[in-house]
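S.K.: Provided below for reference: sequence and predicted model.
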Amino acid sequence: MAKRPDLTGHQKKIVNRYYENRDTISTTKLAEVISSLYLEDDPKKSGRLWKSAETALVNLGVAGPVAASLVAARDVRALAEAAEKIARDGGGAGVRGPKTT
């Protein structure tokens, strides 16, 4: 993190802890979005949730095209499997797009 003379020591510690736990925060956010997607009936709200899911995937290290393909498939189960793999492996580097049949 860049030096920020405008922050107090206490504030700097808060900011540093945020960045230390950023992957956990993003993983939790993705899990919450997936839960909301399972329950959501409104297509407009669902679209916003899918965009949030894509952002969370990219923040977790999933390649942009892979995240886009997971979102484009609109398959909540595939998204949940990807999130499980991310949580298990500690990052999104090994996540692949949805299977096409």
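M.R.: Thanks, I have it. All figures in this text were calculated on a predicted structure; none of them were measured in a lab.
S.K.: every contact and neighbour count from this point should use C-alpha atoms.
M.R.: Fine.
S.K.: tell me the centre residue of the protein?
M.R.: Centroid check for the chain by Cα atoms, centre = their mean gives Ala56 as the closest residue, at 2.1 Å.
S.K.: could you say which helix or strand holds it?
M.R.: helix 43-59 (DSSP states H and E).
S.K.: if we can go back for a sec, hmm, Thr27 and the residue nearest to the centre of the chain touching each other?
M.R.: Yes. Between Ala56 and Thr27 there is a contact under Cα atoms under 8 Å: 7.5 Å.
S.K.: residue ranges for the helices of the protein, please.
M.R.: Along the chain, counting by DSSP state H, helices occupy 9-20, 22-39, 43-59, 64-73, 76-89.
S.K.: in addition, the following structure is provided for comparison:
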Amino acid sequence: MSSGKNFSRFQQGVIKRYYDNRDSIALQRAQELVTELYLTEGKKREKVWDSLVKNMEKAGVPAAHIAHLREQDKPELVAQLLSEKN
């Protein structure tokens, strides 16, 4: 990746704010994926779960919780956990 010298001051600020709020961004994306999880079935549901797991990890959800939630395969439990985290 390029050094910070190649970015304008504004761009550096945008990049800094992104990394400062990365966990919030991941949490919001995980909440959006829960909605998709309610609506999907089959192979698509597995792909949504894969994305959801990645975003929950980025949001700081412990791996044990994630494994338990995926085993249960109940979107309402994931939604409850994410609302508590928010």
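M.R.: Ah, there it is. Computed from a predicted structure; not experimentally measured.
S.K.: how far off centre is stretch 62-75 of structure 1?
M.R.: 11 Å (Cα atoms, centre = their mean, to the nearest Å).
S.K.: actually stretch 71-81 of structure 2, not the one I typed
M.R.: 14 Å.
S.K.: quick one: buried residues of that stretch?
M.R.: Pro75, Val78, Ala79 (16 or more other Cα atoms under 10 Å).
S.K.: any chance of the helices of structure 1 in a markdown table with distance to Lys3 of structure 1 as columns?
M.R.: Below are these laid out as a markdown table (distance: least, Cα to Cα, whole Å):
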| stretch | distance to Lys3 of structure 1 |
| --- | --- |
| helix 9-20 | 9 |
| helix 22-39 | 19 |
| helix 43-59 | 23 |
| helix 64-73 | 30 |
| helix 76-89 | 31 |
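S.K.: okay, now Val33 of structure 1: neighbour count?
M.R.: 21 (other Cα atoms under 10 Å).
S.K.: got the contact list for it?
M.R.: With contact set as Cα atoms under 8 Å, 6 or more residues apart in numbering, Val33 of structure 1 has these partners: Leu49, Trp50, Ser52, Ala53.
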